[in-house]
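Asks: what follows is a predicted protein model with its sequence.
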Amino acid sequence: MTTDTELLEAFDARAKRRDSRRDFFKAFGTASAVAGGFVLATKSDPLSAQAAPSDADILNFALNLEYLEAQFYSFAANGVGLPANLLSGPGATGTATGGRRVTFTDPVVAQYAREIAADEIAHVTFLRSAIGATAVGQPAIDIGATPDGAFSTAARASGLIPAGASFDPYASDEAFLLAAFIFEDVGVTAYKGASPLLANKVFLEAAAGILAVEAYHAAIIRTTLYAKGMATPTAMIGTRTIIEATESVSGARDSLDGASDLDQGVRATGSGATTASNIAPLDADGIAYSRSPGQVLNIVYLNRAAVTGGGFFPAGVNGTLRLSAAN
């Protein structure tokens, strides 16, 4: 497992290049033909050297991510996780540990949390139904606030908390929003990267529909973080202001998922940096970017290497697509 020190060194190195970044098409990687379409992937991605995954493989991969999001939001908004009837299936099933209700102080954030929780639970329910008997069960998920847990490891390596400290995503509205920011942006890029792999047009349409919802969610989270950061510029999440914290998390994700430097926080860059926000992280043509399954797993496993578990999924995800990319 990559150590906190190694992650921090990687994030620091990436941060030095952030001001000159975002040459999207040049930096992103190699286009490889898969399943009659195209998926953007790095050369180190496991999919670039493998036969095309089946539609069931892709949907089960997405289901793992939906388990993670649904459990986090359900605990944060409602104080309880997913019901047992949504957890069973093939694979090494496990529990979601460490979640709890957030004591929200902003009623708008509380309402957003409840809305997104309901949407993510619906995604789990839908995908399980669409896949059928081969829908994988929920793997073990870490959404707690212990010093050695996934949230704390990510926050510490991002420079938000010092060594040995904990990051508690349930401690405040702002902490919850930043934790949600980690998941939602990754979910958007994951669905966009995986959609071209689907051969069945019915599944493709469904995946596009879920992608749209995840993009709505991401925009809600990014807009709210930006607004809070502008309204109270000195408000802190750990050692960073709210807007700086999104940049730290963005740099962390970029450092984990390969040589590309595409991820973006909510602070605008370039000529509009002082007069515009950056709610939609896009390329120069206004198009959202993609991540391959291997790159997504780098982030949720919190590891730049090719591994089969760690981070938010301590024992890995269930299904065929469970190996992260080698970066």
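Replies: Yep, that arrived.

Asks: from here on, contacts and neighbour counts on C-alpha atoms
Replies: Noted.

Asks: now the helices for the stretch 1-150 of the chain?
Replies: 4-15, 24-28, 55-78, 107-131, 150-157 (DSSP state H, counting those that start in this stretch).

Asks: who's in contact with the longest one?
Replies: Right, the one you point to is helix 107-131. 56, 59-60, 63, 66-67, 69-70, 73-74, 76-78, 82, 86, 104, 135-136, 173, 210, 217, 220 (CA atoms under 8 Å, 6 or more residues apart in numbering).

Asks: would you mark the buried spots in the longest helix seen in the chain?
Replies: The single longest helix within the chain, with elements called by DSSP state H, is helix 201-231. Neighbour counts over helix 201-231 (16 or more other CA atoms under 10 Å) mark 203-204, 207-208, 210-211, 213-215, 217-227, 229 as buried.

Asks: that one packs against which elements?
Replies: helix 107-131, helix 173-194, helix 242-256 (3 or more CA pairs under 8 Å, 6 or more residues apart in numbering; DSSP states H and E).

Asks: hold the first one in mind and look at this next one:
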Amino acid sequence: MSTASHPSLLAPTEKVSAEQLETDRRILAFERSIQHINRRGFLGSMMAAAALATVGVGEARAQASVPITDVLNFALNLEYLEANFYLYASTGTGLSSSLNGGGAAVQGAPGKLPLDANTLAVCQALAQDEVDHIADLRSAITSLGGTPIPQPVINLAANGTITTQAQFIAAARQFTALGGSAYIGSAQLLVSNPAILTTASQILGAEGQHAGVVNYLAIAQGIVSPAIDGQDIPPSATNLFTADAVHALSPLRTPSQVLGVAYRVSSAGTINPPSGVTLGGFFPNGFNGNVKST
């Protein structure tokens, strides 16, 4: 364990360990990425305070709060994407209007795919879980007096038309990697509401199980699923989990980093996408809600 011998980047009068110094650096990088969104009127000045609160530095500086309904609506965009993907792959039909909030159409949707029995069973289970997550998020948003966003325009063929089992598994692996990291990045924005934080944590737990089974399918079937950005670690026969080898932690993606992948302006090697991108890739018209710009 390192001794507290380094000046903190967040509280210069305090000494911190090398591990805490690295955490300080990550927090500052996180704050800078959020500033792109701040300029579009979303988060204001809350992010630095929220991040500091998570490491116990300057508790009095953590007074501002993020609109939790905006955080949940941000996640709802991704749940619409995943639910439609698994539903089309397993049934040939996407979310009904009652489930997608009367939202927009899905483009590039595959027909029902020729999946083997095991893969189909996984796909069906994933579809049901994502439908349930949509209901969970919509209920939470409504309970806070907010309005759940309707489904945005989604293009499931943004990374190419999916027609085979191998393509399905490769895409599912990428979607699970993105969705899980988005919930990790949002956790510290929900600390002011323990009930909502608990719900989000339970969804994250389910997303972790999704990633595990999809990773296993990819490894067992010898399927290569390319990295979605510079933080992603695709599974392989020698790398069973997509956690970093040093700390065994899953990636945390900021809203900007999530949008960079969703809009397909990030790729292998990219950590932070260009700023100011508001649409593209899987979301031709952008995310619905207040968080939509990298």
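Replies: Sure thing, it's come through. Just so you know, these numbers come straight off a predicted model, no measurement behind them.

Asks: need the TM-score between these chains.
Replies: The TM-score (TM-score structural alignment, normalised by the length of structure 2) is 0.75; 239 aligned residues with a CA RMSD of 2.4 Å.

Asks: dump the residue contacts of residue 266 of structure 1.
Replies: Neighbouring residues of residue 266 of structure 1 by CA under 8 Å, 6+ apart: 222, 225, 226, 243, 246, 247, 277, 278, 279.

Asks: try it again at 7 Å.
Replies: 222, 226, 243, 246, 277, 278, 279 (CA atoms under 7 Å, 6 or more residues apart in numbering).

Asks: to which residue of structure 2 is it aligned?
Replies: With TM-score structural alignment as the criterion, residue 266 of structure 1 lines up with residue 235 in structure 2.

Asks: quick check: its match vs residue 200 of structure 2, distance?
Replies: 25 Å (CA to CA, to the nearest Å).

Asks: ditto for residue 264 of structure 2
Replies: 25 Å.

Asks: residue 173 of structure 1 -> structure 2?
Replies: By TM-score structural alignment, residue 173 of structure 1 lines up with residue 165.

Asks: ok, how many other residues are close to its match?
Replies: 18 (other CA atoms under 10 Å).

Asks: I'd assumed residue 115 was in contact with it.
Replies: Yes - using CA atoms under 7 Å, residue 165 of structure 2 is in contact with residue 115, at 5.5 Å.

Asks: how far away is the most centrally placed residue in structure 2 from residue 119 of structure 2?
Replies: Nearest to the mean C-alpha position of structure 2, counting by CA atoms, centre = their mean, stands residue 182 at 2.4 Å. For residue 182 of structure 2, the distance to residue 119 of structure 2 equals 25 Å [CA to CA].

Asks: which non-adjacent residue is nearest residue 58 of structure 1?
Replies: residue 194 (6.8 Å; CA to CA, 6 or more residues apart in numbering).

Asks: in structure 2, what residue corresponds to that neighbour?
Replies: For residue 194 of structure 1, the residue aligned by TM-score structural alignment is residue 186.

Asks: now residue 30 of structure 1
Replies: Match for residue 30 of structure 1 (TM-score structural alignment): residue 26.

Asks: got a list of what its match touches?
Replies: Neighbours of residue 26 of structure 2 in contact, by CA under 7 Å, 6+ apart: none.

Asks: likewise for residue 190 of structure 1?
Replies: Contacts of residue 190 of structure 1 (CA under 7 Å, 6+ apart): 290, 291, 292, 293, 296.

Asks: number of nearby residues for the residue mapped onto residue 83 of structure 2 from structure 1?
Replies: Under the alignment (TM-score structural alignment), residue 83 of structure 2 pairs with residue 70 in structure 1. Close neighbours of residue 70 of structure 1, defined as other CA under 10 Å, add up to 23.

Asks: any idea how far residue 86 of structure 1 is from residue 70 of structure 1?
Replies: Separation of residue 70 of structure 1 from residue 86 of structure 1 (CA to CA): 11 Å.
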